[in-house]
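**Student:** When you get a sec, could you give me coordinates for this:
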Amino acid sequence: MEIKGTGKLLRVFVGEGDRYHGQPLFEAIVKRLREEGLAGATVIKGIEGFGAGSRVIHTARILRLSEDLPVLIEVVDQEERIARAVAFIEQMVE
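**Tutor:** Take a look at the predicted model:
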């Protein structure tokens, strides 16, 4: 879908190990975004980071392998479509 007018960017941060109904959460979110017809989404795997749920730094360094690296999902579309996406993404990450 092409964005007409001004687009909005939504960033969703999850862990690589987060799951939704048995599949990686980031994959489930992107699949749902596609099903809902959003204009575009990109998944970016981080090499290091930590989140609110853990003060441990997760890293991809060879000597400190991590199974829960940060994952960023970027979504672009019109503001009202992003708002609808936020609603179902919030349910998926609970």
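
**Student:** CA only for contacts and neighbour counts going forward, please
**Tutor:** OK.

**Student:** Scan the chain for its longest helix.
**Tutor:** Ordering each helix of the chain by length in residues (DSSP state H) puts helix 79-93 first.

**Student:** now the other sequence, so there's something to compare against:
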Amino acid sequence: MTRLTGDALRVTILIGEDDTWHHKPLYTEIVHRALAAGLAGASVFRGIEGYGASSLIHTSRLLSMSEDLPVAVVIVDTEDRVRAFLPQLDELVTEGLVILDECEVVRYTGRSDESGETGGKGKSSL
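**Tutor:** Reported below is the predicted structural model:
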């Protein structure tokens, strides 16, 4: 299990819900690559409204013509590990915004399994 406390780096990737990588959602590819890279965790958040460089408003309101809602993928780990992952994001994110923020991890724990060990199977998120 990854242990993470103290100073860390958060990368937030803002993309569209309809963005794809080889016919699957881009956010899924980012999360799976983060897991393969051994990063501490990744979570995907779906926005209800927003706009970016295109200046087109994307919204979940019923009468709107737009369905390509904003999506934020958030990954937190040590600075070295996050920076080592950035070349993969450069390959994947052709449209969107990638933000780095210094942060402090106060608590990072997984669920306990029946033996009292943390980690294991189940949901994983930040």
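
**Student:** Got a TM-score for the pair?
**Tutor:** A TM-score of 0.92 describes the superposed chains when it is computed by TM-score structural alignment, normalised by the length of structure 1; 93 aligned residues with a Cα RMSD of 1.2 Å.

**Student:** Superpose on structure 2 and give me the mean offset of stretch 25-33 of structure 1.
**Tutor:** Stretch 25-33 of structure 1 differs from its equivalent in structure 2 by a mean of 0.4 Å after superposition (mean Cα distance after the TM-score superposition for structure 1).

**Student:** quick check, distance from that stretch to the centre of its chain.
**Tutor:** Chain-centre distance of stretch 25-33 of structure 1: 8 Å, with Cα atoms, centre = their mean, to the nearest Å.

**Student:** got it, and stretch 72-82 of structure 1?
**Tutor:** Between the centre of stretch 72-82 of structure 1 and the centre of its chain there are 11 Å (Cα atoms, centre = their mean).

**Student:** which of the residues in it are buried?
**Tutor:** 72-78, 81-82 (16 or more other Cα atoms under 10 Å).

**Student:** how about the residues you listed in TSV, adding distance to residue 90 of structure 1?
**Tutor:** Formatted as TSV, the buried residues of stretch 72-82 of structure 1 follow (distance: Cα to Cα, whole Å):
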residue	distance to residue 90 of structure 1
72	15
73	13
74	15
75	14
76	17
77	17
78	18
81	14
82	12
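
**Student:** Of those residues, just say which sits nearest to residue 27 of structure 1.
**Tutor:** Comparing the buried residues of stretch 72-82 of structure 1 against residue 27 of structure 1 with Cα to Cα places residue 73 closest, at 9.6 Å.

**Student:** State the distance from that closest one to residue 44 of structure 1.
**Tutor:** 6 Å (Cα to Cα, to the nearest Å).

**Student:** hmm, back to that, how big's the offset between the longest helix of structure 1 and structure 2?
**Tutor:** Taken against structure 2, helix 79-93 of structure 1 registers an average deviation of 0.9 Å after superposition, with mean Cα distance after the TM-score superposition for structure 1.
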